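Chemist: Structure of the sequence below:
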Amino acid sequence: MLLLISSFLCAFVSLPAESESQPSPVNKSAQSDPSDAYYALDRVLNVNIDISPTGWDSLRAQTRTLADILGGKDCLDKPADDIFSWFNATVTVDGETHTDVAVRKKGFLGSLSMEKPSLKIRFDKFVDEQLLGGVLKRLTLNNAQQDPSMINTCLSYHLFAQAGIPTPRCNFATLRVNGEDMGLYVQVESIKTRFLERNFADPTGNLYEGTLSDFRPDWRGTFEKKTNEGTRDQTDIDAVINALQDPSPTGLAALKEIVDIDRFLTFWALEVLVGHWDG
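Modeler: A predicted model of the protein is given here:
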């Protein structure tokens, strides 16, 4: 049971810790955000990417496997390497064109595809302060190739939000690359500063990403800090690991001081309800 709880907590680690007195994330999400228009459910973004043919072929061909992450004797000592490269492109979204935009492939295992790759788009990576519509730094386009309906992601996020779980904003986009119709994508908000500010009373906590990570003593190094990267302190991760390793009531009491147990159980139940298994 300890390992099962630990595995599910791994999916929850990307949310900063919060106190039980914090306002509901659902109420906070209702606050106006200048970029809300780009995630309206009744809007399908029209995205066009112009990129060199050789660059596009290189981008599509990049991949990673379990061996890339778990290979080597020190594979659990550090976060998984990000092997996807950024490529320069011209990107047009609903008629608004930006040059020198960074585009790269994303995904792992079931979502990787050469024919229809999932993509990350960064407007400000090569050009400082370049923003889509003056408000948005990035777009994330998921191919949802394991979901023929294309609606599971946004529908599930809606259910999670209604239950008080912080969730990314989500809608859809059509994509053309060098004039070729790539079809429909799910457009998902990246878990970044704007998301934290909208959902947490204190957005300055540590944000972690875990790729094949778990709350085990010898796996602690696999968690990658996405905020406060200037310090290597991971005492918050260690506190969760130590609490989970203690089978006594003291361990559970310590865990309750770190994790919002009620909200986590709600999250866990919804994971089962929607059949979530791979991001």
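Chemist: can we go C-alpha only for contacts and neighbour counts from here?
Modeler: OK.
Chemist: For the helix of greatest length in the chain, name the packing helices and strands.
Modeler: When the chain is parsed with DSSP state H, its longest helix is helix 261-274. Secondary-structure packing of helix 261-274 (3 or more C-alpha pairs under 8 Å, 6 or more residues apart in numbering; DSSP states H and E): helix 2-12, helix 152-162.
Chemist: So which of the ones you listed is the most surrounded?
Modeler: Mean neighbours per residue, mean count of other C-alpha atoms under 10 Å, is largest over the helices and strands packed on helix 261-274 for helix 152-162, with a mean of 17.
Chemist: still on that earlier bit, what angle separates the longest helix of the chain from helix 2-12?
Modeler: Per axes from the mean of the first three to the mean of the last three C-alpha atoms, to 10 degrees, the angle that helix 261-274 makes with helix 2-12 is 90 degrees.
Chemist: Mind listing what's buried along helix 261-274?
Modeler: Buried positions in helix 261-274, judged by neighbour count with 16 or more other C-alpha atoms under 10 Å: 267-268, 270.
Chemist: burial of Trp277, as a residue count?
Modeler: 7 (other C-alpha atoms under 10 Å).
Chemist: mind putting the buried residues of helix 261-274 in TSV, distance to Ala254 included?
Modeler: Formatted as TSV, the buried residues of helix 261-274 follow (distance: C-alpha to C-alpha, whole Å):
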residue	distance to Ala254
Phe267	20
Trp268	20
Leu270	25
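Chemist: residue boundaries of the helices in the protein?
Modeler: Taking DSSP H, the helices of the chain run over residues 2-12, 25-29, 53-61, 66-70, 152-162, 193-199, 235-245, 249-258, 261-274.
Chemist: Run the chain-centre distance for the third one.
Modeler: Think helix 53-61. Chain-centre distance of helix 53-61: 24 Å, with C-alpha atoms, centre = their mean, to the nearest Å.
Chemist: what's it in contact with?
Modeler: 84-85, 87, 104-105, 113-115, 117, 178 (C-alpha atoms under 8 Å, 6 or more residues apart in numbering).
Chemist: To check against the first, give me the structure of this:
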Amino acid sequence: TVGIHLKGSIGSFRSIDDKPGLTLSFEKFVPQQRFHGLRKFHLNNSVEDASYMNELIGSDLFQAAGVPAPRVGHAIVELNGRALGLYVLKEGFAEEFLARFFSQPEGNLYDIAREGHDVNEAMEKDFGKGPDDRSDLEAVAAAALEPDLRRRRQRLDRTLDVERFVSFMAMEILLGHRDGYCLYRNNFRVYQDVDSGRMIFFPHGMDQMFGNPRAAIQPTMNGLVARAFMEMPEGRAAYRSRCAFLITNVLNADRISQRIDQTIARLRPALNREASAALEREGAALKERVAARIIQAEQQLQQAPLELLRFESNTVNLSTGWQPVDIPEGGRLAQTNTADGKRALMIRAGPVTSASWRTKVLLPRGRYLFQGKLKTEGVERLKFGKNHGAVLKVPIAPSARSEPVLGNQAWKTLRAPFEVAESEREVELVCELRAGKGTVWFDREALCLIRVP
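Modeler: The predicted model follows:
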């Protein structure tokens, strides 16, 4: 007797009569029952990864970087006599997983209660013999929220396995794990190592990787601990150094390609001709994305780190240094000249667009306005979600955004107010369009940062 649970999020969940994602628990009804030494594993339908290999490659690379990650393989699944086809088989986060990495695998293991929760919010204790009062999580959260950067580093050193965390951050970003902890506060676990008493982050849900080879290697971090670490000058330096080390010693495009080829060769005999051809095609595409990502990451690392922005007056012009992000299918981003002679950052929407131009600055403590001018033509809302239209925003706080602009709008000045509470902080500035149709132009010469007295 085995416990079976339907799994999956909004994008990957499928019903039992489709191709469901499944979790199999072997001791749910029979104590101490195991399957090849495992008490639990997942069968992922991989509907968001046509290559069926992102989880496998991700797990290999995280482990090579010194970050614990579950083992991953593949399975051909049949349910009640119905052939469901190829699945990704992934080891569950259970005691035997911890025992492979820790001499005392009795610490507390935490999972997020829901998407977007962080260590300072509701997290569920999966198991562990540690305290039930969340004091271990509260300690690392308090360290991350420490306003004094020198004391913050000291407190993080006491509560967080910093060496592993730097590698965890670097690997999430280098692999383009956009649905992970650093960027989305999703798909992660946190474990307290009994020996050191420090918290360790584990990766999870790595089916969406290598999507955008040009993605920034030093983006704005949304995860509390990641953001807190990157706000420290020595944290940013350690992160960049670790990225360089991992690119040189772990992210080897030839070795990854060989791993993909070996996996395809192993799976081919179990697949029909159509499925085998699809796997070959998607594997080749994945190899191209991996190679492109490594090249782009190397190029970005060669760029000098940011220096503290200096204000000769209260205003700094921001006409240069903008990078396109998330070019939409059926749309376009370009630096262009408008009909009335303005140099502009243009975004033309496709049917589903959340695209932007972005740049970064390193700012001292203070209050600021991100200001610019835009005009729009035929901008229409998306059919889902919120925060539609063209805006200026700063992903530092929900309130740090201008009013949205929809429809047809002549040149209009917008402002996004924000505050830097730390002694210094790396801040990303965003010119964004979320729309299902239409075009926006941001006047490059009008984009500026104003320091508020």
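Chemist: TM-score, when you put one on top of the other?
Modeler: Taking TM-score structural alignment, normalised by the length of the first structure as the basis, the two superposed chains have a TM-score of 0.59; 175 aligned residues with a C-alpha RMSD of 1.7 Å.
Chemist: quick one on the thing from earlier: mind checking which of the helices and strands packed on helix 261-274 of the first structure is nearest Arg216 of the first structure?
Modeler: Evaluated with C-alpha to C-alpha, those place helix 2-12 nearest to Arg216 of the first structure, the distance being 7.8 Å.
Chemist: And that closest one, what does it pack against?
Modeler: helix 235-245, helix 261-274.
Chemist: of all the helices and strands packed on helix 261-274 of the first structure, which lies closest to Asp246 of the first structure?
Modeler: Going by C-alpha to C-alpha, the one of these nearest Asp246 of the first structure is helix 2-12, 9.3 Å.
Chemist: what angle do the closest one and helix 235-245 make?
Modeler: Going by the same axes, to 10 degrees, helix 2-12 of the first structure makes 150 degrees with helix 235-245.
Chemist: Do a quick rundown of the helices in the stretch 251-400 of the second structure.
Modeler: Along the stretch 251-400 of the second structure, counting by DSSP state H, counting those that start in this stretch, helices occupy 253-267, 273-301.
Chemist: For Ala238 of the second structure, which of those helices is the nearest?
Modeler: helix 273-301 (12.7 Å).
Chemist: So which bit of the first structure is that closest one matched to?
Modeler: Per the alignment by TM-score structural alignment, helix 273-301 of the second structure matches no residues in the first structure.
Chemist: What of stretch 335-342 of the second structure?
Modeler: Going by TM-score structural alignment, stretch 335-342 of the second structure sits over no part of the first structure.
Chemist: returning to what we had before: wait, which of the buried residues of helix 261-274 of the first structure is closest to Arg232 of the first structure?
Modeler: Lowest distance from Arg232 of the first structure to those (C-alpha to C-alpha) belongs to Phe267, with 28.5 Å.
Chemist: show me the contacts for whatever residue of the first structure lines up with Phe35 of the second structure.
Modeler: Superposed on the first structure with TM-score structural alignment, Phe35 of the second structure falls opposite Leu132. Residues near Leu132 of the first structure by C-alpha under 8 Å, 6+ apart: 96, 98, 123, 138.
Chemist: Export these to CSV and append columns for distance to Leu252 of the first structure.
Modeler: Listed next are the contacts of Leu132 of the first structure as CSV, based on distance: C-alpha to C-alpha, whole Å:
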residue, distance to Leu252 of the first structure
Glu96, 52
His98, 51
Phe123, 44
Arg138, 39
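Chemist: which of the residues you listed tops the neighbour count?
Modeler: Highest count within the contacts of Leu132 of the first structure by other C-alpha under 10 Å belongs to Phe123, 24 neighbours.
Chemist: rewinding a little: what's the closest of the helices of the stretch 251-400 of the second structure to Gly235 of the second structure?
Modeler: Using C-alpha to C-alpha, the helices of the stretch 251-400 of the second structure put helix 273-301 closest to Gly235 of the second structure, at 15.4 Å.
Chemist: for the stretch 1-150 of the first structure, what spans make up the strands?
Modeler: 44-50, 87-93, 96-106, 118-122, 138-142 (DSSP state E, counting those that start in this stretch).
Chemist: can I get those in JSON lines with distance to Ser29 of the first structure?
Modeler: Listed next are these as JSON lines, based on distance: least, C-alpha to C-alpha, whole Å:
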{"stretch": "strand 44-50", "distance to Ser29 of the first structure": "21"}
{"stretch": "strand 87-93", "distance to Ser29 of the first structure": "25"}
{"stretch": "strand 96-106", "distance to Ser29 of the first structure": "26"}
{"stretch": "strand 118-122", "distance to Ser29 of the first structure": "23"}
{"stretch": "strand 138-142", "distance to Ser29 of the first structure": "19"}
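Chemist: wait, which of these is closest to Trp219 of the first structure?
Modeler: That would be strand 96-106 among these, by C-alpha to C-alpha, at 23.3 Å.
Chemist: what's next to that closest one, contact-wise?
Modeler: 59-60, 62, 84-92, 112, 117-127, 132-133.
Chemist: Sort out which residues of that strand are buried, please.
Modeler: Going by neighbour count (16+ other C-alpha under 10 Å), the buried part of strand 96-106 of the first structure is 98-106.
Chemist: Out of those, flag the one nearest to Asn46 of the first structure.
Modeler: Checking these one by one against Asn46 of the first structure (C-alpha to C-alpha), the nearest turns out to be His98, at 13.9 Å.
Chemist: So Thr353 of the second structure sits against Arg434, correct?
Modeler: Yes - contact criterion C-alpha atoms under 8 Å: Thr353 of the second structure and Arg434 qualify, at 5.4 Å.
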